[in-house]
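Colleague: Sequence first, then the predicted structure:
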Amino acid sequence: MHKRILVVEDHADIRKPIHVPLEFEDYDIHEAANADEGLVAVQQVRPNLLLDGMMPGTMDGLDLRRCIKSDPSLDLPQVVLLTARG
């Protein structure tokens, strides 16, 4: 079975450089344009790894992680938060 990776980032021009190197490995890669879409994707895709760009919106990456963690049926994936914030 392929490992499933979900990339959550609101800028397509940032999602693409994250996505491209993963294409060379044996991963099933999914994308979401924001944390709200990311939550739906986590529920549908059940990723093994979540890469989140931490961009603000109705939810940021930390809020998304909290939502996932609070739902035991989601089997919390490994989460990597990518940020340029200090």
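Modeller: Everything's here; your move.

Colleague: all contacts plus neighbour counts: C-alpha atoms, from now on.
Modeller: Fine.

Colleague: Please enumerate the helices of this structure.
Modeller: Taking DSSP state H as the criterion, the chain contains helices spanning 12-23, 35-45, 61-69.

Colleague: export those helices to a markdown table and tack on mean neighbour count?
Modeller: Listed next are the helices of the chain as a markdown table, based on neighbours: other Cα atoms under 10 Å:
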| stretch | mean neighbour count |
| --- | --- |
| helix 12-23 | 13 |
| helix 35-45 | 18 |
| helix 61-69 | 18 |
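
Colleague: Switch those over to a markdown table; also include distance to residue 76.
Modeller: A markdown table is the format used below for these (distance: least, Cα to Cα, whole Å):
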| stretch | distance to residue 76 |
| --- | --- |
| helix 12-23 | 21 |
| helix 35-45 | 9 |
| helix 61-69 | 6 |
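
Colleague: Check it against this one:
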Amino acid sequence: MTRILVVEDNADSREILTLELEAEGYEVCAVGDGLSAVEAAAQFQPDVIVMDISLPNLDGLEATRRIKAQPALARVPVIALTAHAMTEDEARFRAAGCDAYLAKPASPEAVQRIVQQLLAHPDRSSPTP
């Protein structure tokens, strides 16, 4: 079963995304801050990470850097899910290790589509919609 780590500080958004992904058959671990994301990634060993960027305790970009610095997690695709969706933001996300990004509000269907693309092509970054 494919494992997805959802990192989102908004409890309602985190719950909706978790329920939608579980309904599609994914095993989901959900956390609400960047430090928890780093810890959960090491323990849960996800196949994909959906990472909010504006997080408490540690922002999503630094959490992504720390996760990707771990050899066992270096190749896990990370999808940045963020309200920061300017053209120049994409370069920052990719430099931090994100493989794709979605602008908020993103539908659970859009998240699922990117997850499927990344799982189908693990060695390539996903196009950003």
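Modeller: Yep, it's here. A quick note: this is a predicted structure, and the numbers were derived from the prediction, not measured.

Colleague: that older thread, among the helices of the first structure, which is nearest residue 4 of the first structure?
Modeller: helix 35-45 (7.6 Å; Cα to Cα).

Colleague: Next, the residues that contact that closest one from outside, please.
Modeller: Residues outside helix 35-45 of the first structure that contact it (Cα atoms under 8 Å, 6 or more residues apart in numbering): 4, 6, 8-9, 30-32, 57-61, 64, 67-68, 74.

Colleague: ChimeraX command for the buried members of those residues?
Modeller: ChimeraX command restricting those to the buried ones, with burial defined by 16 or more other Cα atoms under 10 Å:
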select :4,6,8,9,30,31,32,59,60,61,64,68
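
Colleague: Tell me which of the contacts of helix 35-45 of the first structure fall in strands.
Modeller: If you go by DSSP state E, the contacts of helix 35-45 of the first structure have 4, 6, 8, 30-32 in strands.

Colleague: who's in contact with the spatially most central residue of the second structure?
Modeller: By Cα atoms, centre = their mean, the second structure has its centre lying nearest to residue 50, at 1.7 Å. By Cα under 8 Å, 6+ apart, the residues touching residue 50 of the second structure are 4-7, 78-81.

Colleague: wait, doesn't residue 5 of the second structure sit right on residue 32?
Modeller: No: Residue 5 of the second structure lies out of contact with residue 32 (Cα atoms under 8 Å); the separation is 10.7 Å.

Colleague: Now do the residue lying farthest from the centre of the first structure against residue 16 of the first structure, distance only.
Modeller: Residue farthest from the centre of the first structure, counting by Cα atoms, centre = their mean, is residue 86 at 20.6 Å. Counting by Cα to Cα, to the nearest Å, the gap from residue 86 of the first structure to residue 16 of the first structure is 23 Å.

Colleague: Over to residue 37 of the first structure?
Modeller: Distance from residue 37 of the first structure to residue 16 of the first structure, by Cα to Cα: 17 Å.

Colleague: which one among the contacts of residue 50 of the second structure gets closest to residue 90 of the second structure?
Modeller: Closest to residue 90 of the second structure out of the contacts of residue 50 of the second structure is residue 80 (9.2 Å), distances taken as Cα to Cα.
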